[in-house]
Structures are given as structure tokens and as C-alpha cells.
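K.L.:
Just need the structure, nothing else, for what follows:
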Amino acid sequence: MASGNFALSVPSFWKTVMPSSSYMAALDPDLSRFQRGGGKLILWHGWNDQHISPQNTLLFWDAMRAAMGGDSVDRFARLYLFPGMAHCGGGEGPNTFDVMTPLMSWVERGTSPYRMIANNASRSRPVYPYPAVARYDGSGSTDDAANFFAYIPRDLVRNDADWVGQRLFSGNYQTWPRAVNGKLVLSR
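P.N.:
Next up is the predicted model:
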């Protein structure tokens, strides 16, 4: 193998195709219009997701807080990270849980969600809104959610890596498609 300096080059498709994806993707972290309309958002992700890194969800969460302010985001959104859960379920950890009931209660009664209980065949575990994690209280079974409490780690997961798609979590990368004389035209 030849030695030398190698530079990461961004494929040209990334620069041309990705900006036109705004009509298919939800990447803009400024959800102010959604919030003003009374929207409530529960994001969740499994820490053992084998298809989509939970780091992407954390990066989006941080981008939302940077774009809108943490206090604003806290009024309408929650993020839950499920230990041991794979892509959309399954995995080694408790991975069966109810998101709809807490969301409906938040929308209809104004009761913001806090702890969710995840189960599998042999264990239950509480999952708290990020950045809180479940911590064993030292008594009873470690397979019982009742024996855990919310704990906020001193050192949170780092999300400061530079990556090729970083610009996608902003409000300024999109182009908007429209038809002009039977042709698709993209404009900012």
C-alpha cells in the first residue's frame, strides 16, 4: 500500500443531490413553526441501533437546542435513548414501550412526559428524557424498573465531531424544487 497524505473529498453528488432532499427529509433543526402550532415531539433512539447511529439523533437534538434555545426546546420536545435497543426495537435491552400515551397526554392535557418504562421478556427499565439516565438504587432486582432513579451524568456524550453531513442539520442548506416549463428547477 502506498504511503502519503490522503484528504477526504466530498463526492460531488453530496453537494448537488443533498440540498434538493429538503422535500423528502426533516433535517432543519428550527422547529419553531411546529412549536408555535402547538406541536409536541418525542424523539427516541436505541443505543444499539445497527442501522442509524444514535449519534445522529444526538447531533440533531443539539442542533435543535442551538437553533431554538434549550428552554424553548424543553417546552415541546423530549429525547429518549433506550439502552440495548436495536433499530426500531429488538436488541439486548428492554425494547417494548408506549410512546403514544405520553404524547397524547402531553398534547391533550398538557402533562409533559417524564419516565417511560421499557420491557422485554425478563426485565423492565425506566428511560428518562436525555440527558438523564437510569441508575440502580442498590436495592432489589436489577431487572425491575422500580429499583432505578434518574441520574444526570457529569460527562455527557460528546457531539462535537466534524462530519460530512453536519451542514444538513441547519436551516440554510436546502433548495426548493418547482416545475418550470415541465422541468424541475431547484432554488434557494
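
K.L.:
From here on, just use CA atoms for contacts and neighbour counts.
P.N.:
OK.

K.L.:
Which strand or helix spans Pro29?
P.N.:
Per DSSP states H and E, Pro29 falls between elements, in no helix or strand.

K.L.:
Look up how far Gly138 lies from it.
P.N.:
39 Å (C-alpha to C-alpha, to the nearest Å).

K.L.:
Can you mark which positions in the lengthiest helix in the chain are buried?
P.N.:
Counting residues, the longest helix found in the chain (DSSP state H) is helix 54-68. Buried residues in helix 54-68, counted by 16 or more other C-alpha atoms under 10 Å: 54, 57-65, 67.

K.L.:
for stretch 69-84, same thing?
P.N.:
73, 76-84.

K.L.:
Among those, which ones are in helices?
P.N.:
Val73.

K.L.:
Could you dump the buried residues of stretch 69-84 into TSV and include distance to Phe97?
P.N.:
Compiled in TSV, the buried residues of stretch 69-84 are given as follows (distance: C-alpha to C-alpha, whole Å):
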residue	distance to Phe97
Val73	23
Phe76	20
Ala77	18
Arg78	15
Leu79	14
Tyr80	11
Leu81	12
Phe82	10
Pro83	13
Gly84	13
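
K.L.:
One more, please, to line up against the first structure:
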Amino acid sequence: MDTCSFSAWAYGAQFYQLFIEKNITFDASTITAENLPDYMYAGYQQWESFLGTNDADLTSFKEAGRKLLTWHGIADDLIPPSASVQYYDRVAALDINVDQYYKLFLVPGLHHCVGGPGVYPVNGGLQQLVEWVENGAAPYTISATGMQPANGTSLSRDLCPYPLVSVYQGGDATNASSYRCVDTDSTSI
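P.N.:
As a prediction, the model looks like this:
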């Protein structure tokens, strides 16, 4: 009979070592099915106490004149992109004018922050955020570039603000000009 063993996922182990136990030598393999719920609850309690980002009411943020520009790789293997989409949808459910101060851009093929077969936002979108905050020029798209993994061909894309999606219109598939941001009803902007 074969035996089954596991090794802790590096990020998960570090979470328990540094965040929950506050002990770099803590062995995450000592966590059992019986005490896992306690660890999960402790993690939630500690995380929420200083980094709670679950509140969808951004009224005070909006009234202070602030802007939020978020991008999330669709191929993120650490944080599900659906979490960002669900949060945006919850904010939008409370404020139909959400796009006046908060924009979410989904990045096809991008892993967690970097890497993957997709493109990466140029300057991380910082310049677009600066233009929005300082000059009131809300970003309609964010420029992104990358390399095609198979052959190293340069790629350019304009990322669309959620819920719009980038749809190929014909032409050079590696060039941003061959795509348009399209709403779910298929009308382009």
C-alpha cells in the first residue's frame, strides 16, 4: 500500500508561521484537520483587524474625492480574480456611479502580479491613476504590453474597465488597435 504525504504550500506555511504563530520556526505540517478551523478563524480575526477590505461601502472614500484603480490578472494562481470582480460588483450594487471613483481592469493571461502568457499594465497603471487624480482624466483603458511565450513576439493590449471586455475586431492579433472594449450587449465604446 502506498503512503500519502504532503508538503505545505510556501505562502500558506509563511502565513501560519509569520502571521498567526509569529514564529519563523513554526512547522505548518503540525496543523491537523482538527485544529485547522481554529487556525483559519485566528487568521480571519487578525487579518480583518488591520487589513479588512470586505466593506463595500466606499461612500467616505468617494466623498473625500479619492480614486481607486485596480487591476487583477485573470490567471492569478494565488488570489482568485473572481474576488476582485465580486467586490467591485458589491460596491456597484451600493453606488451606480462607482465608475466615477473606482475602476477594475482584468488582465488576460497575467499570473499573480507578474508572469504568464498575457500582458502587463504599463507602469502598473500608475500614470493613469495620477492623471485621474490630478487632472480628472478617468482612464478608459490601460495600456499593457508583453511577449508571446511561444515565439517572443511583442504584444500590446488596451485593458478594458470591468465589466467591458476586449474583443478582437480583425487585423494584427498582437496589436492593441485590433481590439475594442465591448459591453455585454455587444456595443463597443
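
K.L.:
returning to what we had before: go ahead and name everything in contact with the longest helix of the first structure.
P.N.:
27, 29-32, 45-48, 72-73, 79, 159, 169-170 (C-alpha atoms under 8 Å, 6 or more residues apart in numbering).

K.L.:
which one is Ser72 of the first structure nearest to, not counting chain neighbours?
P.N.:
Leaving aside its chain neighbours, Ser72 of the first structure sits nearest to Arg65 (7.9 Å; criterion: C-alpha to C-alpha, 6 or more residues apart in numbering).

K.L.:
which position in the second structure aligns with the one you found?
P.N.:
Counting by TM-score structural alignment, Arg65 of the first structure corresponds to Ala92 in the second structure.

K.L.:
re the thing from before, now list the buried members of the contacts of helix 54-68 of the first structure.
P.N.:
For the contacts of helix 54-68 of the first structure, buried by 16+ other C-alpha under 10 Å: 27, 29-32, 45-48, 73, 79, 169-170.

K.L.:
Adding distance to Ser187 of the first structure, write those residues out as JSON lines.
P.N.:
Shown next, in JSON lines, are those (distance: C-alpha to C-alpha, whole Å):
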{"residue": "Leu27", "distance to Ser187 of the first structure": "18"}
{"residue": "Pro29", "distance to Ser187 of the first structure": "20"}
{"residue": "Asp30", "distance to Ser187 of the first structure": "20"}
{"residue": "Leu31", "distance to Ser187 of the first structure": "22"}
{"residue": "Ser32", "distance to Ser187 of the first structure": "23"}
{"residue": "His45", "distance to Ser187 of the first structure": "33"}
{"residue": "Gly46", "distance to Ser187 of the first structure": "36"}
{"residue": "Trp47", "distance to Ser187 of the first structure": "37"}
{"residue": "Asn48", "distance to Ser187 of the first structure": "38"}
{"residue": "Val73", "distance to Ser187 of the first structure": "29"}
{"residue": "Leu79", "distance to Ser187 of the first structure": "33"}
{"residue": "Phe169", "distance to Ser187 of the first structure": "19"}
{"residue": "Ser170", "distance to Ser187 of the first structure": "17"}
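
K.L.:
what's the farthest-apart pair in those?
P.N.:
Ser32 and Asn48 (30.5 Å; C-alpha to C-alpha).

K.L.:
Please, where are all the helices along the first structure?
P.N.:
12-17, 32-36, 54-68, 70-74, 100-109.

K.L.:
Would you check the span in the second structure matched by the last one?
P.N.:
The counterpart of helix 100-109 of the first structure in the second structure, using TM-score structural alignment, spans residues 126-135.

K.L.:
what's the spacing between Tyr114 of the first structure and Asp74 of the first structure?
P.N.:
12 Å.

K.L.:
do Ser12 of the first structure as well
P.N.:
The value you get for Ser12 of the first structure to Asp74 of the first structure, if C-alpha to C-alpha is used, is 38 Å.

K.L.:
same deal with Thr101 of the first structure?
P.N.:
Counting by C-alpha to C-alpha, the gap from Thr101 of the first structure to Asp74 of the first structure is 19 Å.
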